[in-house]
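Any chance you can model this:
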Amino acid sequence: MSIFYTTYESPLGCLTLYATASALVGLTFPTQSVTFSDPICKVERTSSPILTHTIQWLDQYFAGQVPTVTIPLAPQGTAFQQRVWSHLQHIPYGATLTYGELSQLVFHSPRPKGAQAIGSAVGANPISLIIPCHRILGKGRSLTGYTGGLSIKRALLSIENISFVDK
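Here you go, the predicted model:
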């Protein structure tokens, strides 16, 4: 399997975008990395229609617009992670959920340690920003961990005019 990548200079640092011929499989901030389950995959720097559409999406987002570009996504992860990431994709621009609320959506009932399981899946998201894990807040709308770093999470929430409690 071939994976194509390029970089994107964002206001928050250099992002790396990864795609197959048919879908985006990774988007990382400078503090993140992504691994692919296929040990024989070939990763090469080039352009592709998926990467071009992703750059258009990012241009709209960082201009403060709700992105209108549609990008096929194919994040690699467990069935549970896929379920969590699917829920993340339904959080609208400018809206948030708490880890507890997301846990309720995923498990359909209160579950001991559910928010922690959700946190692990959210933290494993390989397509940051487009699968909007930055829209997940802690209890009481508090700012909590983000794989890209809290300064990046603050900036992303600010772009979307989302209020939060910064402890």
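
can we go C-alpha only for contacts and neighbour counts from here?
OK.

Please work out how many residues are found near the residue lying closest to T144 once chain neighbours are set aside.
In space, and not counting its chain neighbours, T144 is closest to G138: 5.6 Å by CA to CA, 6 or more residues apart in numbering. Residues contacting G138 under the criterion other CA atoms under 10 Å number 18.

quick one: G138 from L102, how far?
Using CA to CA, to the nearest Å, G138 is found at 11 Å from L102.

quick check: longest helix of this protein.
Longest helix of the chain, by residue count under DSSP state H: helix 49-62.

residues contacting the residue nearest to T144?
Contacts for G138 (CA atoms under 8 Å, 6 or more residues apart in numbering) come out as T98, Y99, G100, T144.

Just the buried subset of those, written out for ChimeraX, thanks.
The ChimeraX selection below is limited to those of the contacts of G138 classed as buried (16 or more other CA atoms under 10 Å):
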select :98,99,100,144
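
Next, check the contacts of G138 against the strands and list the overlap.
When the contacts of G138 are checked against strands (DSSP state E), the matches are T98.

can I get the contacts of G138 in CSV with distance to A124?
Listed next are the contacts of G138 as CSV, based on distance: CA to CA, whole Å:
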residue, distance to A124
T98, 17
Y99, 14
G100, 17
T144, 15
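
Can you tell me the number of residues neighbouring K139?
14.

Just give the nearest non-adjacent residue to it, would you?
In space, K139 is closest to T98, 6.2 Å off (CA to CA, 6+ apart).

so the one you found makes contact with I136?
Yes. T98 is in contact with I136 according to CA atoms under 8 Å; the separation is 5.2 Å.

this one next, for a side-by-side:
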Amino acid sequence: MDRAVTKVYFTTFTHSIFQNRPLYLAATKHGLCRITWPTESLDTLETWVNKQIPNAQLIQDNNVLAEYVLQLQEYFDGKRDTFTIPLDMRGTLFQASVWQALTQIPFGQTRSYSDIAEALDNPKAVRAVGTANGANPIPIVVPCHRVIGKSSALTGFRGGLNVKESLLLLEGFNDYTKEGHARFQF
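Model prediction:
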């Protein structure tokens, strides 16, 4: 019996905030499912798709992703503070609950990892929240950059602390300290 093939469409997005290095955006018929960071390659996207969407066919198609690219461009141009595109979040139930909580953090505001754990009625899950935050497959749109340490430190960030800081500044938020490990500097 043949399994149905899931079409996953992708395109690239570049912006000066990332020194014009490409982000890969991917979507299924249900919505945006993945955005890579500029430190990640097309191979990273392919590996993620193969793991998360078995029997998928990856197809480059700028037209299918045009609305996703437009909304990202509007965000970076300061013309959008919320996204209205459909999302196809792929992860565990706990991860999905964390990612859903991230979408509730308003533009220009932040929450701590413990704030998210408490919002999920699981105050001891601070580290698990951090792990789920780091595994967020749709950064920027699902704003993992809006989560900082309880002490207002930027803390670790898969996209790089300089990118996290740039995204927060883009949103007008500057009440943080530049502490934490500097992963993926470029």
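
all strands for structure 1, in order.
Under the criterion DSSP E, structure 1 carries strands at the ranges 2-10, 13-19, 24-28, 42-45, 97-98, 136-137.

so which of those gets nearest I71 of structure 1?
Nearest of the strands of structure 1 to I71 of structure 1, taken as CA to CA: strand 24-28 at 7.1 Å.

Give the aligned range of that closest one in structure 2.
Mapping strand 24-28 of structure 1 onto structure 2 (TM-score structural alignment) gives residues 32-36.

same deal with stretch 123-130 of structure 1?
Under TM-score structural alignment, stretch 123-130 of structure 1 corresponds to residues 134-141 of structure 2.

now that stretch, how far from the chain's geometric center?
Distance, stretch centre to chain centre, for stretch 134-141 of structure 2: 2 Å (CA atoms, centre = their mean, to the nearest Å).

buried residues in that stretch?
G134, N136, P137, I138, P139, I140, V141.

How many neighbouring residues does W37 of structure 2 have?
23.

Okay, it and T103 of structure 2: tell me how far apart.
Distance from W37 of structure 2 to T103 of structure 2, by CA to CA: 19 Å.

list the contacts for the residue nearest the centre of structure 1?
Centroid-nearest residue in structure 1: S128, 2.4 Å away (criterion: CA atoms, centre = their mean). If you count contacts by CA under 8 Å, 6+ apart, S128 of structure 1 has them with G26, L27, T28, F29, H134.

Swap in 10 Å and give it another go.
Residues near S128 of structure 1 by CA atoms under 10 Å, 6 or more residues apart in numbering: L15, L17, G26, L27, T28, F29, Q32, V122, H134, Y146, T147, G148.

All the helices of structure 1, residue numbers only.
When assigned using DSSP H, the helices of structure 1 occupy the ranges 49-62, 79-88, 99-107, 114-123, 150-159.

any chance of those helices in CSV, plus distance to I71 of structure 1?
Formatted as CSV, these follow (distance: least, CA to CA, whole Å):
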stretch, distance to I71 of structure 1
helix 49-62, 7
helix 79-88, 14
helix 99-107, 23
helix 114-123, 20
helix 150-159, 19
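
what's the distance between the match of strand 24-28 of structure 1 and the middle of its chain?
Stretch 32-36 of structure 2 sits 7 Å away from the centroid of its parent chain (CA atoms, centre = their mean).

can you check stretch 121-130 of structure 1 too?
Mean C-alpha position of stretch 121-130 of structure 1 versus that of the full chain (CA atoms, centre = their mean) differs by 4 Å.

first vs last residue of that stretch, how far apart are they?
This stretch, stretch 121-130 of structure 1, spans 15 Å end to end (CA to CA).

again, but for stretch 41-60 of structure 1
31 Å.

What lies in contact with it?
1-10, 15, 17-25, 27, 36, 61, 63-73, 129-130.

how does it look with 6 Å?
M1, S2, I3, F4, Y5, T6, P67, V69 (CA atoms under 6 Å, 6 or more residues apart in numbering).
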